[in-house]
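S.K.: 3D model of this:
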Amino acid sequence: MADTGRGILDIVPASHHDLLTAPGTAVLTTIDRHGRPQSTAAWYLVDHDGLLKLSSTADRQKIKNLRANPSCTFFLMDPANPFRTLEVRAEAELVADTDFADLKRFTEAYGREPRVLGDERFTIVLRPRRIVANPPARQS
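M.R.: Model prediction:
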């Protein structure tokens, strides 16, 4: 079941917040029409509303896959320690970015100039179902 009432930083252990708040590249895995996984590198950000978001043009395979099956996995690996990872199993919501406002936030976060590729752009909002942080957060 998706957690729609809280932001991603409210449900990810504090030990892994830095992986979400620093610009980086994650792997988004979707399911294609044949039921096979399809993975792609993706920029991400935790937006002002606390939601974990990605951005893509409508012609990308990940958008086609998510339209047919919104189940996906978002995977981050700490570049300094490959054994420190964060997996977000989620349901994706596709939101049209008609004025490219979300794209502008992404490019600002990553220090890039906005480039509009394609006529139609979507923000992918990830609604977490399960979080897997490794190593697990220590219990006090």
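S.K.: Could you use CA atoms for every contact and neighbour count after this?
M.R.: Will do.
S.K.: how about the strands in this protein?
M.R.: For the chain, the strands defined by DSSP state E cover 26-31, 37-42, 45-46, 52-57, 71-78, 81-96, 121-134.
S.K.: Generate CSV for these, with mean neighbour count as supplementary columns.
M.R.: Listed next are these as CSV, based on neighbours: other CA atoms under 10 Å:
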stretch, mean neighbour count
strand 26-31, 22
strand 37-42, 15
strand 45-46, 20
strand 52-57, 22
strand 71-78, 20
strand 81-96, 18
strand 121-134, 20
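S.K.: Here is the second sequence; please produce its structure so I can put it next to the first one:
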Amino acid sequence: MWFAWDGELIRMTHTKARQKFRNLAAEPRVALSIADPDDPYRFLEVRGRLDGVVDDDADASFYRSLQERYGNVYPITDADVRVIIAFRPEKYVAVTAGKVQRTAG
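M.R.: Sure thing, here's the model as predicted:
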């Protein structure tokens, strides 16, 4: 999933109509893995808890900003059910050049 990081929270977009949204309502733990497309031995895994869910605006402006950031802009046909999911990272595992870094705990 596309995401935005503001230094405190990771934000993603989704719709209220999908199973993943219902799963988050029942279980607020989140895990996100990010792989480096140029180096299969470099990745980041982030784990945290759901911090909040808010409706995107009528134009799905947050979703549009992600489309523009990732260079894949297309019509948003589900703007009326788009939400912004925010989670706060609590732990991470990072692997670079075969070296593992992780948070304690």
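S.K.: what's the neighbour count on Arg115 of the first structure?
M.R.: Look at Arg115 of the first structure: counted by other CA atoms under 10 Å, it has 10 neighbours.
S.K.: just to revisit the earlier point, can you add distance to Ile11 of the first structure and give the strands of the first structure back as TSV?
M.R.: Shown next, in TSV, are those (distance: least, CA to CA, whole Å):
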stretch	distance to Ile11 of the first structure
strand 26-31	18
strand 37-42	21
strand 45-46	13
strand 52-57	11
strand 71-78	15
strand 81-96	10
strand 121-134	8
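S.K.: Where does the longest helix that the second structure contains end up in the first structure?
M.R.: As assigned by DSSP state H, the longest helix anywhere in the second structure is helix 61-70. Here helix 61-70 of the second structure aligns to the first structure at residues 101-110, judged by TM-score structural alignment.
S.K.: Now that stretch: buried residues?
M.R.: The neighbour-count check on stretch 101-110 of the first structure (16 or more other CA atoms under 10 Å) flags 102-104, 106, 109 as buried.
S.K.: re the thing from before, hmm, who's touching the longest helix of the second structure?
M.R.: 2-4, 13, 56, 73-74, 76, 84 (CA atoms under 8 Å, 6 or more residues apart in numbering).
S.K.: Would you quantify the distance from Asp102 of the first structure to Val27 of the first structure?
M.R.: Here Asp102 of the first structure is placed at a distance of 19 Å from Val27 of the first structure (CA to CA, to the nearest Å).
S.K.: ignore the last one, Leu94 of the first structure
M.R.: 17 Å.
S.K.: same check, this time on Ile11 of the first structure
M.R.: Taken as CA to CA, the span from Ile11 of the first structure to Val27 of the first structure is 20 Å.
S.K.: list the contacts for the closest residue to Phe3 of the second structure other than its chain neighbours?
M.R.: Using CA to CA, 6 or more residues apart in numbering and skipping the chain neighbours, the partner closest in space to Phe3 of the second structure is Met12 (4.7 Å). By CA under 8 Å, 6+ apart, the contact set of Met12 of the second structure is 1-4, 84-86.
S.K.: In the first structure, what residue corresponds to Met12 of the second structure?
M.R.: Matched by TM-score structural alignment, Met12 of the second structure corresponds to Leu54 in the first structure.
S.K.: If anything else comes up later, I'll come back, but that's it for now.
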